[in-house]
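Engineer: model the following, please.
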Amino acid sequence: MSSRTIQDPQHSAPPKQRSRFGRLLRELWFQVVLGAVLGVAVGLLVPAVGSQLTPLSDWFIALVKMIVIPVVFCVVSLGIASMDSLRKAGRIGVKALCYFIVLSLASMLIGLFAANIFKPGEGMNIDPTKLNASSVPVQEGAQVSGLDFVNHIIPESLFGALTGHTILAALLVAILFGAALNASGEAGKPITVAIQALQTVIFKIVYWVMRLAPIGTFGALAAVVANYGTQSLQQLGYLILVFTGTCVVYIIVVLGLIARACGMNIFAVMRYLKEELLIALSTCSSEAILPQLIKKLEAMGVGKSTVGIVIPSGFSFNLDGSAVYLTMASLFLAQAVGVDLDWTQQLAMVGVMMLTSKGTAGIAGGAFIVLASTLSTVGGIPLAALALIVGIDRILNEGRVFINVLGNAMAAVVIGKWEKDFDPVQARKALEGANRKKPNTRTTPEFTKPVEAVKADKVDVH
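Structural biologist: Down below sits the predicted model:
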């Protein structure tokens, strides 16, 4: 009787409507949206409270970083170990690196052209001597050399790379370990089976961590709106507007053409990856969705070995959004302090960034280190000018991360198609399944994928 009484109020709503809303409420992407809306509301209405919620985002990111290195190790080592030959792994790696270089160069040139056309820093007439250089998170003369790059790749010990926080070092160990397993034949199979079991356990942990994404989103946006909100937008709104517009054009034109060449629609891909893109956008962390992205791409028909090499390396070498940001921010700073850079200097700046940006993957404050290194190399722009964009860097990072994630997803598709390791029929089914509203969509331990994608994943996982 009491059970009936509790349930009666729910029957006032139509069963279909109640069921549809219940399913929507269980979807991770919808929970992230709710967290974002509530975070913005708290930041605007109760800024004193919102400014204190940064730890919620920090804790979530820390949990994600805790599990990213093991994920990279398992995915990459198993991908190489399962290949028919090591030659295939080398071929995929070379193709991926060529693709990354071309896209990074194109991204930097697009950012450069946009800054030259719209001139977001022109007319500011900033006196560099009056800027607060102490707010810049790097020191004068900070640079990333080729030696620093190698130092970040080579770990102090084999297993030390798996307990650290540098993806490049973990990537190197995973490649070596996977190659050794592949070359060991039957003797390496027990270890391969053990790593497969470890991967299953790690992905279960990832699923649990990702359920906390709405809380991390809530804390991140509440703190950003409370701390930077209106003042930052008023002072540097034009730069934010130009950068956002450039990101939109980049997605529609560059990534759109790449998707069309692969027989897909970029908007369909974005809908398929909506959970991953929303989490990355709200937390400003590409690492937060790396495990999910790997599983989604495998379910979309990209071969396991291709995904296992392209995605982890892409988040170190293929940061297209960051590339757009670097050239635009550098030219903005030059315009703001009244330094006129000719095309020779601008192209030299692009060349410097092409080298230094590859060495900052996994380094805290990497974007500022690249900017500082570039300003020191090109000359004329004081390092203190970086203080102009410190306050809005978190806002600009939204576009950077969004393009980084989407660009790396398309990179895996391109390399998969290039290697004939991509199933367009499975991709079409996965995209259509994600874009249709189906009554049998449910939350699963496979990172909240539609049932069809999970089935396809189980068939293709090995």
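Engineer: from here on, just use CA atoms for contacts and neighbour counts.
Structural biologist: Noted.
Engineer: max-length helix in this protein?
Structural biologist: helix 86-118 (DSSP state H).
Engineer: skip the chain neighbours and tell me the closest residue to the spatially most central residue of the chain.
Structural biologist: Most central in the chain under C-alpha atoms, centre = their mean is residue 286, positioned 2.6 Å from the mean C-alpha point. In this structure, residue 286 finds its nearest non-sequential neighbour in residue 280, 5.6 Å apart by C-alpha to C-alpha, 6 or more residues apart in numbering.
Engineer: the one you found in helix, strand or coil?
Structural biologist: helix (DSSP: H, G, I helix; E, B strand; the rest coil).
Engineer: any idea how far it is from residue 20?
Structural biologist: Between residue 280 and residue 20 the computed distance is 26 Å (C-alpha to C-alpha, to the nearest Å).
Engineer: looking at those two, which is more packed in?
Structural biologist: Taking other C-alpha atoms under 10 Å, residue 280 and residue 20 do not tie; residue 280 has more neighbours (26 against 12).
Engineer: let's compare: structure for the following, please.
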Amino acid sequence: MAHLTPTEAAPTAPERSGIMRWLSKLYIQVVIGVIIGTTLGFVAPDIAVTLKPLGDIFIRAIKVIVTPIIFLTIVVGIAAIGDMRKVANVGLKALIYFEIASTCALLIGMAVGNIWKFGSGINADPAELDAGAVSSYAQQGEDMTLIDFLINMVPKTFLEPFVTGQILPVLFVAVLFGLGLCKLGERAQPLVAMLDTAAHGLFGMVNIIMRAAPFAAAGAMAFTIGTYGFSTLLDLGQLVLAVYLVSALFVIFVLGFFLRLAGFNIFKVLAYFKDEIIIVFAATSAETMIPRSMQKLERLGVQKETVGLVIPTGFSFNMDGTAIYMTMAVLFLAHATNTDLTIMHQLTILFIMLFTSKGAAGVTGGGFIALAATMPAIGVLPVASLALLIGVDRFMAEIRAATNLASNIIATLVVGSWTGNVDKKRANAILNGEEVPDLPQQPVSAQAGADSSDAMGLAPAR
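Structural biologist: A predicted model of the protein is given here:
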């Protein structure tokens, strides 16, 4: 019998170690979890639906630390820079970018819905649909007005947003507190240093929780497929396919264009954040990956205060995935119920959705609720027709969440580049796969904040 020489046998061990290194990658583990969950949902739906707690527990665990991380990151970033004009510059340019991107998303969704007549031929009679199935969403939609949205930006108490988990009030409190520490100058240095240490401790918690992501992805996908099944997906397949296709092309071409202007490649950015996007897709909650996305953006070389302002604000004002879904869903319902929407109707829809798509922030099933808030304002489509979407909303929540996360990651890089707050040499080196040392943990300098505060007329009393 022929025997292998040591030279011939040697590659076996490295080959095995190479497979183990491949399997140790988080996104590979999550993809495997998604495949297992999907298969289980199809083969054994009764067992699959019982795995829902795996996804729910993971989302809860991450959400526990989302608001504290946002608060600490913004406070430390502003206090370390200490320049209110720089903060205002970043905030204003972020809002301008958000409006441009969201308007593009709405227009593209509306254009595709007019060209691709998905839903035609269903001939649904709204009078025969179950209005009770959407009554709770409609009620929440009626309560979600622009005025309420603006009022709710300001919390009733300091601690309220941390209890409720609302991002925008946390942003409001954090910016004020950060500016307040700027005014204190050097006296605030011990507190700012302590908050900075606490933030790194919370990021450590995120890294620990992320080890459970593959199990959460398996549980979430198993529940989705086991509950709704492939038959539901096939029944409304054209709408689902259209939303997925338009969302993917929007990110690649439209947001990719903005990213190219900022000096980055869309495919390299998506590859760098693939773990976060895949996990969000499976969990259907973009908020779960806010902490990790912020951490990786800072590692790319985006300044802390830019990351801290753009990411949280984006999840209230830059919901591109939700915007695409809403316009396409409205046109699907119009086609399905044989309702004729004039140009004026569609322009009215676009205008209303500029506000309702933002009012959905931080609400469970926010995209569906925002849609329920939009339809009564149009006055043409019956709210009961929303019952047609209930079965596939979970499937579309996946692409909404993934698109919203990707759009806000890209927004941070674009706004950071626009304001000169990105180390592009470092960022492109990391995106190209080069070995780049981690940024050193610099002590927070309150003196820089004091100097800037003097220049602004905010010097502390002496």
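Engineer: now do the buried residues in stretch 185-195 of the first structure.
Structural biologist: Residues of stretch 185-195 of the first structure classed as buried by neighbour count (16 or more other C-alpha atoms under 10 Å): 192, 195.
Engineer: against the second structure, where does it fall?
Structural biologist: Under TM-score structural alignment, stretch 185-195 of the first structure corresponds to residues 185-195 of the second structure.
Engineer: which secondary structure elements does whichever strand or helix holds residue 257 of the second structure contact?
Structural biologist: Element membership for residue 257 of the second structure, per DSSP states H and E: helix 256-261. In terms of contacts (3 or more C-alpha pairs under 8 Å, 6 or more residues apart in numbering; DSSP states H and E), helix 256-261 of the second structure is packed against helix 266-272, helix 390-418.
Engineer: buried residues in that helix?
Structural biologist: Buried residues in helix 256-261 of the second structure, counted by 16+ other C-alpha under 10 Å: 256-259.
Engineer: and that helix, how far from the first structure on average?
Structural biologist: Once the two models are superposed, helix 256-261 of the second structure sits on average 1.6 Å from its counterpart in the first structure (mean C-alpha distance after the TM-score superposition for the first structure).
Engineer: do stretch 54-64 of the second structure as well
Structural biologist: Here the mean offset of stretch 54-64 of the second structure against the first structure after fitting is 1.0 Å, by mean C-alpha distance after the TM-score superposition for the first structure.
Engineer: need the contact list for the residue nearest to the centre of the first structure.
Structural biologist: Taking C-alpha atoms under 8 Å, 6 or more residues apart in numbering as the criterion, residue 286 of the first structure is in contact with 280, 315, 401, 404-405.
Engineer: what do you get if the cut-off is 10 Å, keeping everything else the same?
Structural biologist: By C-alpha atoms under 10 Å, 6 or more residues apart in numbering, the contact set of residue 286 of the first structure is 276-277, 279-280, 293, 315, 319, 400-405.
Engineer: map residue 25 of the first structure across to the second structure for me.
Structural biologist: Using TM-score structural alignment, residue 25 of the first structure pairs with residue 23 in the second structure.
Engineer: could you list every residue that touches that match?
Structural biologist: With C-alpha under 10 Å, 6+ apart, residue 23 of the second structure has these contacts: 17, 29, 32.
Engineer: which of those residues tops the neighbour count?
Structural biologist: residue 29 (20 neighbours).
Engineer: please give the element, helix or strand, for that one.
Structural biologist: Element membership of residue 29 of the second structure, judged by DSSP H and E, is helix 26-43.
Engineer: elements contacting that helix?
Structural biologist: Here helix 26-43 of the second structure is seen to pack against helix 12-23, helix 45-48, helix 213-235, helix 274-283 when contacts are counted using 3 or more C-alpha pairs under 10 Å, 6 or more residues apart in numbering; DSSP states H and E.
Engineer: in it, what counts as buried?
Structural biologist: Going by 16+ other C-alpha under 10 Å, helix 26-43 of the second structure has these buried residues: 26-42.
Engineer: next secondary structure after the helix or strand harbouring residue 162 of the first structure?
Structural biologist: Residue 162 of the first structure is located in helix 160-163, with elements delineated by DSSP H and E. Helices and strands here follow DSSP H and E; after helix 160-163 of the first structure, the next one along the chain is helix 167-184.
Engineer: what angle separates the helix or strand following that next one from helix 274-283?
Structural biologist: Next along the chain after helix 167-184 of the first structure, taking DSSP H and E as the criterion, comes helix 189-210. Comparing the axes of helix 189-210 of the first structure and helix 274-283 via axes from the mean of the first three to the mean of the last three C-alpha atoms, to 10 degrees yields an angle of 60 degrees.
Engineer: helix 189-210 of the first structure: how far from the chain's middle?
Structural biologist: 22 Å (C-alpha atoms, centre = their mean, to the nearest Å).
Engineer: what span of the first structure is stretch 58-73 of the second structure aligned with?
Structural biologist: Residue span in the first structure matched to stretch 58-73 of the second structure, by TM-score structural alignment: 60-75.
Engineer: in that stretch, what's buried?
Structural biologist: Buried, per 16+ other C-alpha under 10 Å, within stretch 60-75 of the first structure: 60-61, 63-65, 67-75.
Engineer: with stretch 380-394 of the first structure instead?
Structural biologist: 381-389, 391-392, 394.
Engineer: same check, this time on stretch 439-451 of the second structure
Structural biologist: 444-451.
Engineer: which of those residues lies closest to residue 341 of the second structure?
Structural biologist: Of all those, residue 341 of the second structure sits closest to residue 449, with 54.9 Å by C-alpha to C-alpha.
Engineer: mind telling me what element that closest one is part of?
Structural biologist: helix 446-456.
Engineer: which residues touch that helix?
Structural biologist: The contact list for helix 446-456 of the second structure (C-alpha under 10 Å, 6+ apart) reads 76, 78-85, 179, 181-193, 458-460.
Engineer: try it again with 8 Å
Structural biologist: With contact meaning C-alpha under 8 Å, 6+ apart, helix 446-456 of the second structure is reached by 79-84, 182-189, 192, 459-460.
Engineer: and the corresponding residue of the first structure for residue 438 of the second structure, how many neighbours?
Structural biologist: Alignment note: residue 438 of the second structure maps to residue 456 in the first structure; criterion TM-score structural alignment. Residue 456 of the first structure has 17 neighbours, counted by other C-alpha under 10 Å.
Engineer: which residues sit in contact with the closest residue to residue 456 of the first structure other than its chain neighbours?
Structural biologist: Residue nearest to residue 456 of the first structure in three dimensions, not counting chain neighbours: residue 299, with 5.8 Å by C-alpha to C-alpha, 6+ apart. By C-alpha under 8 Å, 6+ apart, the contact list for residue 299 of the first structure reads 426-427, 430, 453-454, 456-457, 460.
Engineer: again, 7 Å this time
Structural biologist: Counting by C-alpha atoms under 7 Å, 6 or more residues apart in numbering, residue 299 of the first structure touches 453-454, 456-457.
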